[in-house]
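In: Generate a structure from the sequence data that follows.
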Amino acid sequence: MAYQMQRSHQFLSRFFLIAAALALTACESVQTTQGGAVGITRQQSMMLSAQEVDASAVKEYAQVLDEQKKKGALNQNAAQVRRVRAIADRLIPQTAAFRPDAVKWKWEVNIITSPEANAWCMPGGKIAVYTGLIEKLKITDDELAAVMGHEIAHALREHARERASEQAVTGSLISIGSSILGVGELGKQGAQYAYMGLVGLPNSRTHETEADRIGVELAARAGYDPRAAISLWQKMAQIGGSEPMKFMSTHPSREDRISDLTVYSQRVMPLYEQSKKTR
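Out: Next up is the predicted model:
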């Protein structure tokens, strides 16, 4: 039985790798951003167009804002709104270092009243910051710039489009391949788990690392201390619970993240020092 299970796992791994290789041939290879001082040069495979992803984001963002407005949870604290938008106004022009077209996106920045310590940026520059992030962490402007820079970086790199493209192509191939090879629902489910373990989760961790690195550069160029990203994650560790095992997490471990941010915040310190001189 153990031998059969091992052979099954080997088959599923081989099947997934073949499917993944076929999926890559169906996608367009693109470089969404310039490398910047942090040197992001990874090519990305895209199946979906930027236009359709951006259009979906516009609709979803409008729906989120409408729901929050009905609950009385949208932009309730004027001082917080001014503060967050002022930081965004300094960060957004710096996106030109990675992709000049982003400066002309239809950016929106809104505050959602929620105890959750969270923020996000949808494709095309649709940003939301939760009051829990500001209040629970007693967040400084430098730390808030680190968070917002990180989320903006996801949009610049079009990580949502990349994940959606990957899932669309690989999901179709797994379904077709499972039927052709007769592995049934159990085999199909195993292939999906293999996909998540071998590519899905590691790619998501790659996205997080890229966003961390671009985020500190955006903050530094905007005149915010990039080292604040380190204190930010130290605060997050204090309010957060236990972490999942590293190999099963969509995010890098806190230790790995802080270590990487320490290196890359130092790399962009000259940009920060230069920005301070011109302000």
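In: Could you use CA atoms for every contact and neighbour count after this?
Out: Will do.
In: Summarise which helices and strands the helix or strand hosting residue 58 is packed against.
Out: Secondary structure assignment for residue 58, by DSSP states H and E: helix 50-70. Taking 3 or more CA pairs under 8 Å, 6 or more residues apart in numbering; DSSP states H and E as contact, the helices and strands that helix 50-70 lies on are strand 126-130.
In: following the strand it packs on, which helix or strand comes up?
Out: Toward the C-terminal end, the helix or strand that comes next after strand 126-130 (DSSP H and E) is helix 131-136.
In: Just after that following helix, pick out the following helix or strand.
Out: On the C-terminal side of helix 131-136, the closest following helix or strand by DSSP H and E is helix 141-156.
In: what's the distance between that following helix and the middle of its chain?
Out: Centroid separation for helix 141-156 versus its chain: 10 Å, with CA atoms, centre = their mean, to the nearest Å.
In: this one next, for a side-by-side:
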Amino acid sequence: MRLPFLRHLVFMLFLILLAGCEETPTGRSQLALVPEHLMGQMGEDAFDQMRRHQPVSNDAAINQRVQCVAQAIVTAAEASYPAVSLPSVWEVVVFDDSSPNAFALPGGRIGVHTGLLRVAETPAQLAAVIGHEVGHVLAEHGNERLTQQLGIKAVLLLVGFFGEGDLGHQQLMQALGLGAQLGISLPFSRTHEEEADLMGLAIMARAGFDPQQSVALWRNMAAVGGGQPPEFLSTHPAHGSRIEALQQAMEEAMSTYRTVTPATCSW
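Out: You can find the predicted model right below:
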């Protein structure tokens, strides 16, 4: 008797959430319910914690390279998406870490690992990464992911509460958990990555970096990254899928690139 009720309850929750949907800068429907100031505070706290526990690079040349590219990307992001509310000040820190990684957090924090500079061989390739990470912030992907996770936990809690004692309850909870992971969490992560790729491509082109270098970057990443899990079980698109999507959007990005002054960041 309880399962039909649960189905109606979950469906009603879905309709309520759907009614609150907004759109990302690319026009994709999105549900991001965490207050912006709270996301900014969480980003600031996380960044401060990283600085306390990870060494920061003091190499002046590396810092100059990263700062130049990051500032150009932030300026271009503001010009590319003027309707999006952006932090007035961005803090950029280079971490002495051998992994080829970078990130941007709500509230205007950008972190770049020194290891990334061994994979991003040109300023434009670094711009592709930073543009991608800033794209995540502009599209509020962190907010959307947090909202999704809170929603999944809430639904599972309701199922656990109302379904307790039913035959097969434990199997039902396990199936719902697996379904949420494969059907919601992972696909949405890939959607975020693909959206950030395309936003980053537009931003780097507006900043005066050759967008074709984004393809070169991901080929470099594929060369050092080794094998990837099957795409349907991965939070990131396969390198080949990523490159194909970038190439499909390249003509528009190149049109923008031809209209701006090339970036002058040295390497």
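In: so the closest residue to residue 155 of structure 2 other than its chain neighbours, which of the three states?
Out: In space, and not counting its chain neighbours, residue 155 of structure 2 is closest to residue 10: 7.0 Å by CA to CA, 6 or more residues apart in numbering. For residue 10 of structure 2, the secondary structure call by DSSP: H, G, I helix; E, B strand; the rest coil comes out as helix.
In: what about residue 10 of structure 2, how many neighbours?
Out: Counted with other CA atoms under 10 Å, residues neighbouring residue 10 of structure 2 total 15.
In: before we move on, back to that, distance from the helix holding residue 58 of structure 1 to the middle of the chain?
Out: The answer for helix 50-70 of structure 1 is 17 Å, by CA atoms, centre = their mean.
In: Same check on stretch 235-247 of structure 2?
Out: A distance of 14 Å separates the centroid of the chain from that of stretch 235-247 of structure 2, by CA atoms, centre = their mean.
In: same check, this time on stretch 119-139 of structure 2
Out: On the basis of CA atoms, centre = their mean, stretch 119-139 of structure 2 is displaced by 11 Å from the centre of the chain it belongs to.
In: Counting neighbours, what do you get for the aligned partner of residue 159 of structure 1 in structure 2?
Out: In structure 2, the residue matched to residue 159 of structure 1 (TM-score structural alignment) is residue 141. The burial metric for residue 141 of structure 2, expressed as a neighbour count using other CA under 10 Å, is 24.
In: Quick check: which element contains the nearest residue to residue 141 of structure 2 once chain neighbours are set aside?
Out: Once flanking residues are discounted, residue 141 of structure 2 sits nearest to residue 192: 6.4 Å by CA to CA, 6+ apart. With elements delineated by DSSP H and E, residue 192 of structure 2 resides in helix 186-206, which encompasses its position.
In: What range does that helix cover in structure 1?
Out: Residues 201-221 of structure 1 are the counterpart of helix 186-206 of structure 2, counting by TM-score structural alignment.
In: what sits up against that stretch?
Out: Under the contact criterion CA atoms under 8 Å, 6 or more residues apart in numbering, stretch 201-221 of structure 1 has outside partners 36-38, 40, 91, 94-95, 142, 145-154, 159, 225-227, 229, 247-252, 257, 261, 264-265, 268-269, 271-272, 275.
In: Now the buried members of the residues you listed.
Out: 36, 38, 40, 91, 94-95, 142, 145-154, 159, 225-227, 229, 250-252, 257, 261, 264-265, 268-269, 271-272 (16 or more other CA atoms under 10 Å).
In: roughly how far apart are residue 226 of structure 1 and residue 200 of structure 1?
Out: Between residue 226 of structure 1 and residue 200 of structure 1 the computed distance is 29 Å (CA to CA, to the nearest Å).
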